[in-house]
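Student: model the following, please.
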Amino acid sequence: MPGVAAEGVGHAGADRFEQWREALGRSRAVEMTSDHAATFTATVRQAQMGPVVAVGTAFPSLHVKRTDPMIRRCDEELYHVTMLTAGRGIASGSGSAQPFSAGQVHLVTSSEPYESRFWGTPDGGQKPPAVEGIGLDLPVSLLPVPSHRVRRLVGRALPAEQGVGAILAAFLLSLDRQMSALRPVDAARLGTVAVDLLATFLTRELDDKDVLPQETRLRTMLHEVRAFVCQHLHDPELTPSTIAAAHHVSLSYLHRNFTHESQGTTLAAFIRRQRLQKAYHDLMDPNLRALPIHVIAARCGIAQAPTFTRAFKAAYGISPSDHRHEATTQRSQPDDPRE
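Tutor: Predicted coordinates:
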């Protein structure tokens, strides 16, 4: 795929399964068949993030198989990580089979044989059942966890509802939505974030976090801190001290490393910016029009209205009330008939 821009491929019709299979086959040597091959409708989106490839896809059904002869012919030495967002599947490997469903993470490696089946599940609407998911392909050597330890997790359905799993899931979903908008430099950095989150997630599943290098643990902790801030903006007690306590590190350690990794932005400044950005968007939301501005500010963790007004105007060059008025005026204007 050219550069690091996302590539989207849409297919439909009896002659399109081969094209879709070829698109996916760029990153994996496997057999692929489908019960819906004659009427296949599918999409695949791919983006290069340094040595990591993000893959988002949707299809009606699929049977994937990698065999020992394929491995002997060529082993790309890759991990394939998939999180289903719709549908269900069952994976076989090492003499066992395990079902998995939407919200779970599934890991296989090109160095071991595996067999996976996927089916769409009806959603009660007009759309036909479909399997949807977002995943990562990455070199085995890139993951800072010994492969013999990771092997214990291959083929298993790994839950991603809480903790680092939930952060990894949210990251993958956001990545899928923003894939086409990534700049090359951003994509490469996100590849590093993806590897760090995945490594931490897997080591938590192994209950062996000490296996990670210190640098990886630090980057993951800072990512967790940023996610923690965004989840608790409403709390007026959200401060660097409470965040340090919640993550079991000293305030000086958190401040020093956060400022370094954020190119000079302190944690307090990051909290303030996130609160103001939330308020900025909430004031534009027509569904929140009835809420007074001071309530919007309080929902963003800023209890004092004068403090909020001064900070907002300093950040955006406009008062909160004028910003809301402009947003309302723009929504009420009719479309230009010349457009």
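
Student: contacts, neighbours, all on C-alpha from now
Tutor: Fine.

Student: helices along the stretch 201-339 of the chain, start to end?
Tutor: Ranges of helices within the stretch 201-339 of the chain are 214-231, 240-246, 251-261, 267-282, 293-299, 305-316, 320-332, based on DSSP state H, counting those that start in this stretch.

Student: can you redo those helices as CSV with mean neighbour count?
Tutor: Converted to CSV, those look like this (neighbours: other CA atoms under 10 Å):
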stretch, mean neighbour count
helix 214-231, 16
helix 240-246, 16
helix 251-261, 16
helix 267-282, 18
helix 293-299, 19
helix 305-316, 16
helix 320-332, 14
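
Student: quick one, which of these is nearest to residue 132?
Tutor: Closest approach to residue 132 among the helices of the stretch 201-339 of the chain is made by helix 214-231 (25.1 Å; CA to CA).

Student: which one, of the helices of the stretch 201-339 of the chain, ends up nearest to residue 59?
Tutor: helix 214-231 (31.4 Å).

Student: who touches the closest one?
Tutor: 164, 167, 193, 196, 197, 200, 238, 243, 247, 258, 271, 274 (CA atoms under 8 Å, 6 or more residues apart in numbering).

Student: this one next, for a side-by-side:
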Amino acid sequence: MIETVFRTEGVPAAERFGYWRECMTRLLCPMDMSSDDDSTFRAETRLLQLGALSIWPGAMQQSMRCRRTPRLIRQSDPENYHLSLPMNGSMAVSQAGREAVHGADEMYVVDTSQPYECRVFDGPLRGVGLEVPKSLVPLPVHTVGRLLTRRMRAQEGVGALLGGFLARLAEDSAAYKPADEQRLETVLIDLFTATLAHHLDADDDLPPETRHRTLPLRIRTFIQHHLHDPGLTPGAIAAAHHISTSYLHALFRNQDRTVSAWIRHQRLEHARRDLADRAHYTAPVHRIAARWGFTHHAVFTRAFTAAYGLSPRDYRHQVHAASSSDPGPTKPRSLGTAL
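Tutor: Coordinates of the predicted model:
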């Protein structure tokens, strides 16, 4: 993954905003940009090139306004969808006769082929941008047009998968090898497309191969949202996704765990985190177990002890005793979280 860093630090103060405007206009698309704080403007971003996709983790401290006009579109158009994911701060955007203000974890999309305007309010602002060529998105342009500027939550449903994937790529880009690039590009395109389709209620418009690749991700998100339900069984999961139970098991066949084992592992991990959380220190162990779908305390105790080598009570005591004398609490062996 090719990474390039752009920052105003080190540029003379009087030239900082001009430098930033030149970089963004050259690398994204031609835009009119201005700032009320151009003499004190501070910003930085990293461009991560993932095949045909561009990922932009960045931050800025002052306000900024950018406009993409018909004249600039005629001048140059990369024909991209640009997704913005603020992680803190807020942004206002208008396009296609609609306008909205988006805060932390509220993604939105604009189309570089249509005029738009974005405003960053007084900082700080931190977030991630994603540029995807429209030719790689298997949804009609006029259909995606209904979604421009609309709020898409990055903490629930398919949007959480996309937001989490972008955040992880931004935080840990050095962990990936060149051989991973094509696979990561495919996953990111599928997540982006599935997020658009979800908000458009247009799953039927997705090609079969995209639906097939995103189905396991949607199933895992469904499981995470229903861990508290004792009735979360393979049969219930299959029915909720309109597939057979045998097909559900087939989706997990190449993974380290069966679907039932993965549900149990996720429940144990959430219970373990609650037991280690001082905010839940006074909550009875059986209530924490029930919160994560364990209806029988004895079954929970046996499963927890087998997984972590300590009973739930002993684990809680060990973690909190260690944290009271050492800022780095002792952790038991972990089963990991990857499927």
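
Student: about what we covered before: would a markdown table of the helices of the stretch 201-339 of structure 1 with distance to residue 96 of structure 1 be doable?
Tutor: Formatted as a markdown table, the helices of the stretch 201-339 of structure 1 follow (distance: least, CA to CA, whole Å):
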| stretch | distance to residue 96 of structure 1 |
| --- | --- |
| helix 214-231 | 32 |
| helix 240-246 | 40 |
| helix 251-261 | 43 |
| helix 267-282 | 47 |
| helix 293-299 | 50 |
| helix 305-316 | 57 |
| helix 320-332 | 57 |
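
Student: looking at these, which is nearest to residue 136 of structure 1?
Tutor: Across the helices of the stretch 201-339 of structure 1, closest to residue 136 of structure 1 is helix 214-231 (CA to CA), at 17.5 Å.

Student: what stretch of structure 2 does that closest one fall on?
Tutor: Using TM-score structural alignment, helix 214-231 of structure 1 lines up with residues 208-225 of structure 2.

Student: same thing with stretch 271-287 of structure 1?
Tutor: Using TM-score structural alignment, stretch 271-287 of structure 1 pairs with 263-279 in structure 2.

Student: need the contact partners of the matching stretch.
Tutor: Contact with stretch 263-279 of structure 2 is made by 223-224, 227, 280-281, 285, 288-289, 292-293, 303-304, 312, 315-316, 319-320, 335, 337, as judged by CA under 8 Å, 6+ apart.

Student: now with 7 Å?
Tutor: When contacts are defined by CA atoms under 7 Å, 6 or more residues apart in numbering, stretch 263-279 of structure 2 is touched by residues 227, 280, 281, 288, 289, 292, 304, 316, 319, 320.

Student: with stretch 317-332 of structure 2 instead?
Tutor: Counting by CA under 7 Å, 6+ apart, 276, 308 sit against stretch 317-332 of structure 2.

Student: let's see 10 Å
Tutor: 272, 275-278, 281, 307-312, 315-316 (CA atoms under 10 Å, 6 or more residues apart in numbering).

Student: repeat that for stretch 245-262 of structure 2.
Tutor: Stretch 245-262 of structure 2 has contacts (CA under 10 Å, 6+ apart) with 212, 215-216, 219-220, 223, 232-239, 241, 244, 263-265, 267-268, 337-339.

Student: rewinding a little: output the contacts of helix 214-231 of structure 1 in JSON lines; the columns should cover distance to residue 40 of structure 1.
Tutor: Listed next are the contacts of helix 214-231 of structure 1 as JSON lines, based on distance: CA to CA, whole Å:
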{"residue": "164", "distance to residue 40 of structure 1": "36"}
{"residue": "167", "distance to residue 40 of structure 1": "33"}
{"residue": "193", "distance to residue 40 of structure 1": "34"}
{"residue": "196", "distance to residue 40 of structure 1": "36"}
{"residue": "197", "distance to residue 40 of structure 1": "34"}
{"residue": "200", "distance to residue 40 of structure 1": "37"}
{"residue": "238", "distance to residue 40 of structure 1": "50"}
{"residue": "243", "distance to residue 40 of structure 1": "49"}
{"residue": "247", "distance to residue 40 of structure 1": "48"}
{"residue": "258", "distance to residue 40 of structure 1": "48"}
{"residue": "271", "distance to residue 40 of structure 1": "47"}
{"residue": "274", "distance to residue 40 of structure 1": "44"}
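
Student: residue 23 of structure 1: which of those residues is nearest?
Tutor: residue 193 (25.3 Å).

Student: touching, that closest one and residue 171? I think so.
Tutor: Yes. At 9.1 Å, residue 193 of structure 1 counts as touching residue 171 under the criterion of CA atoms under 10 Å.

Student: which of these two has more residues huddled nearby?
Tutor: The neighbour comparison of residue 193 of structure 1 against residue 171 (other CA atoms under 10 Å) goes to residue 193, with 18 against 15.

Student: got the contact list for that one?
Tutor: 168, 171, 187, 199, 216, 219, 220, 223.

Student: before we move on, what about residue 120 of structure 1?
Tutor: 58-62, 86-89, 128-132.

Student: do residue 312 of structure 1 as well
Tutor: Residues in contact with residue 312 of structure 1 (CA under 10 Å, 6+ apart) are 272-273, 275-277, 279-280, 297, 306, 318-320, 323.
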